[in-house]
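Undergrad: pasting the sequence and the predicted coordinates here, then a few questions.
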Amino acid sequence: MDKQPVVAFVGATATGKTALAIALAKVLGGEIINADSMQFYRGMDIGTAKATVDERQGIAHHLLDIYDLQVDASVATFQTLARTTIDEIRSRSQAPILTGGSGLYVRAALDTLEFPPTDRALRQGLTAQVEQEGIGPLVDELRRVDPASAQRLQDDRRIIRAIEVHRLTGRTFSSFMPKRQYHPDIPPVVQIGLSIDRPHLHERIEQRVYNMVEGGWLEEVENLQAHGLELAPTASRAIGYRQMLEHLSGTISLQEAIDSTIVSTRRFARRQETWFKADPRVHWIDPQSDHALADIIRLVESS
């Protein structure tokens, strides 16, 4: 029997991936797999735009709310979970529908992707070095051994990881980046990219942030703060949650937190667009078109 195609909705935040994925699942008979790394966390609902139970309209959703805040999300673990879930959904003759804006997670599910080794002791030593000397010496080392990563990486944590990989393997961190080639067990695949013109997308992002605040986001963050959000290795870095924590600490006003969240989300959206538009396998559509869903169905049926 032919396998049901995996449909992956990709693109920038606030383009309507979740709503179209649910609409498609209702038409095709599908189940949705979350590929948004921050929607893995229980309690992080409003600020991650996680679909509510009502919004899911009875469609099965997988890999939502699978972690406590203290868990450090792993792309390698997600790859295993996502591929197992794809197989299970196909075994029920349903269509697996992957949706989310975390580009590396989408590619981990779909593409041939090799994961470099880790060494906890080495990473702890590098982290201690940064705490004592700053990130400068590691940046200098990275420029010598992996100029491409040195130019691309800005975050201290990822720079540490790049040095760890090189010291362990002798290979550059960038050499482990995936090729745009589907894993043999995954096809057929249809990737649907949602694209909205930049000014309109900026408006949607701004409105969504205000809607989140009006919907109780600050209260959500207060509750998560009581459960250790500030010390969470991955969850604490989520856009907007950091700003709301700063507001709760008295560092910035609520309006400053909102404004910073809007700016950070717009920047993130640009990075998402750059990531996904570099992939020639993505079929781009306007989600605001009256025939968007019909266009998607035709693409899936012709795969």
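TA: On my side now, so go ahead. What you see is a predicted model; the values in this text were computed from it and never measured.

Undergrad: only C-alpha atoms for contact and neighbour calcs from this point on.
TA: Fine.

Undergrad: where exactly do the helices run in this protein?
TA: In chain order, the chain shows helices spanning 17-28, 75-91, 103-110, 120-133, 136-145, 147-152, 156-169, 198-214, 217-226, 241-248, 254-277, 292-301, with DSSP state H as the criterion.

Undergrad: how close does S37 get to V75?
TA: Between S37 and V75 the distance, using C-alpha to C-alpha, to the nearest Å, works out to 9 Å.

Undergrad: which residues are in contact with both of these two?
TA: Y105 (C-alpha atoms under 8 Å, 6 or more residues apart in numbering).

Undergrad: more neighbours: which of the two?
TA: With neighbours defined as other C-alpha atoms under 10 Å, S37 and V75 compare such that S37 has more, 24 against 17.

Undergrad: next up, a structure to set beside the first:
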Amino acid sequence: MVDSSKLPIVAVVGLTASGKSGFSLQLAEALGERGITCEIISADAFQLYRGMDIGTAKVSLEERGGIPHHLLDVLELEEKASVATYQRSCRQVINEIRARKALPILVGGSGLYVRAALDEIEFPGTDSAVRERITAQAAQLGEEKMHQRLAEVDPESAARIFPSNVRRVIRALEVYELTGKKFSATMPRREYFQPTLQLGISWPLAVLDERISERTAQMLAHGFIEEVAQLEKQGLPDTPTACRATGYQAVMDYLAGKITQEETAEQISLQTRQLARKQRKWFRKDPRIHWLDGEAGRFANLDRALTLLGIK
């Protein structure tokens, strides 16, 4: 029997509608047949919210097949999602899963959340008073002088941040003032905090676009509009982050009579395709990801995943 403590964390990452959730369940089942208990952790910024199920493609209780899932339904709509908070929660869950002699499988397409979970990355705190003071200075002195100030204390960050990106300049100066550390020192390194195997499922973009259109139609057929109508009653339009989830504004526009249902489907599909391309750009930068060919089929990809884990 394979000792799960000897196995790396498994992360199934990549583009929306690529089949990450389904593959993670198949992989967990295959590992379970080999005596390795698995638990799944979501790395999706919007699946954190209770009630946002259909539009975020959240795996239902029935679909989970008894496999424990974590970091789903942990926030109320009015709460603000925070990648720093997610990192703390995720690391705690990973330790708890390991303590149960099980294998953590991280699944998601929110790039920064994935990196926060897996990599050595710091999230310095903030101070509203310091931020407001530096912001006021920026308004008075202008972007060039503020960028010059940053170059004096943190030349590496200044080289990376354009003067016109005032928000990032202010943040870098805030971090330096609060911590005494250069903002560049807090930048993520492609260095795992624990041994990890990252798997991605790759599709030709034309095929992925078809999958997105099909999934959009299924969401609308299975109650996405009704879900959003209920969430509107709970204050979704005024939430700090939940309302930004792909597709939800389009449905709210439909409910307000601004667009037709056909236009709603078109908008959701378009926004999802745009998201997929952003994710593709993000994840393609990480050379550590082992890409599986979506068109190769389930069994071929499971076999490769098990081989990469050193399991036959």
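TA: Good, I have the coordinates. Keep in mind that this is a model prediction, so the values were computed, not measured.

Undergrad: out of the helices of structure 1, flag the one nearest R42 of structure 1.
TA: When the helices of structure 1 are compared by C-alpha to C-alpha, helix 217-226 sits nearest R42 of structure 1, at 9.5 Å.

Undergrad: packing partners of the closest one?
TA: Contacts of helix 217-226 of structure 1 with other secondary structure elements, assessed using 3 or more C-alpha pairs under 8 Å, 6 or more residues apart in numbering; DSSP states H and E, are made with helix 241-248.

Undergrad: give the aligned range of the helix it packs on in structure 2.
TA: Per TM-score structural alignment, the counterpart of helix 241-248 of structure 1 in structure 2 is residues 248-255.

Undergrad: about what we covered before: which of the helices of structure 1 sits closest to Y41 of structure 1?
TA: Shortest distance between Y41 of structure 1 and those, using C-alpha to C-alpha, is found for helix 217-226: 10.6 Å.

Undergrad: so where in structure 2 does that closest one end up aligned?
TA: Correspondence between helix 217-226 of structure 1 and structure 2 is established over residues 224-233, with TM-score structural alignment as the criterion.

Undergrad: post-alignment, that stretch versus structure 1, mean distance?
TA: Here the mean offset of stretch 224-233 of structure 2 against structure 1 after fitting is 0.4 Å, by mean C-alpha distance after the TM-score superposition for structure 1.

Undergrad: how about that stretch: buried residues?
TA: By 16 or more other C-alpha atoms under 10 Å, the buried positions in stretch 224-233 of structure 2 come out as F224, I225, E227, V228, A229, L231, E232.

Undergrad: same question, stretch 289-301 of structure 2
TA: Of the residues in stretch 289-301 of structure 2, those buried by neighbour count under the rule 16+ other C-alpha under 10 Å are I289, H290, W291, L292, G294, N301.

Undergrad: what does it contact?
TA: S18, F23, L197, Q198, L199, G200, I201, S202, W203, F283, R304.

Undergrad: correct me if wrong: the fourth one contacts G14.
TA: So that's Q198 of structure 2. No. Using C-alpha atoms under 8 Å as the test, Q198 of structure 2 is too far from G14 to be in contact (9.6 Å).

Undergrad: more crowded one of the two?
TA: Each of Q198 of structure 2 and G14 has its neighbours counted (other C-alpha under 10 Å); G14 has more, 28 against 23.

Undergrad: what's near enough to touch the counterpart of the more buried one in structure 1?
TA: Using TM-score structural alignment to pair residues, one finds that G14 of structure 2 aligns to G11 in structure 1. Under the criterion of C-alpha under 8 Å, 6+ apart, the neighbours of G11 of structure 1 are K17, G100, G101, G193, L194, S195, Q272, E273, F276.

Undergrad: could the residues you listed go into a markdown table alongside distance to L254 of structure 1 and neighbour count?
TA: Rendered in a markdown table, the data for the contacts of G11 of structure 1 read as follows (distance: C-alpha to C-alpha, whole Å; neighbours: other C-alpha atoms under 10 Å):
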| residue | distance to L254 of structure 1 | neighbour count |
| --- | --- | --- |
| K17 | 28 | 22 |
| G100 | 28 | 22 |
| G101 | 26 | 25 |
| G193 | 33 | 23 |
| L194 | 31 | 25 |
| S195 | 30 | 21 |
| Q272 | 27 | 18 |
| E273 | 29 | 19 |
| F276 | 33 | 21 |
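
Undergrad: quick check, nearest of these to I59 of structure 1?
TA: For the contacts of G11 of structure 1, with I59 of structure 1 as the reference and C-alpha to C-alpha as the criterion, the closest is K17, at 14.7 Å.

Undergrad: tell me which residues touch the residue nearest to that closest one when sequence neighbours are not counted, please.
TA: The shortest distance from K17 of structure 1 to any residue other than its chain neighbours is 5.9 Å, reached at F9 (C-alpha to C-alpha, 6 or more residues apart in numbering). Remark: with contacts taken as C-alpha under 8 Å, 6+ apart, F9 of structure 1 is in contact with K17, A21, I97, L98, T99, G100, Q191, I192, G193, L194.

Undergrad: what do you get if the cut-off is 6 Å, keeping everything else the same?
TA: Each residue near F9 of structure 1 by C-alpha atoms under 6 Å, 6 or more residues apart in numbering is listed here: K17, T99, I192, G193.
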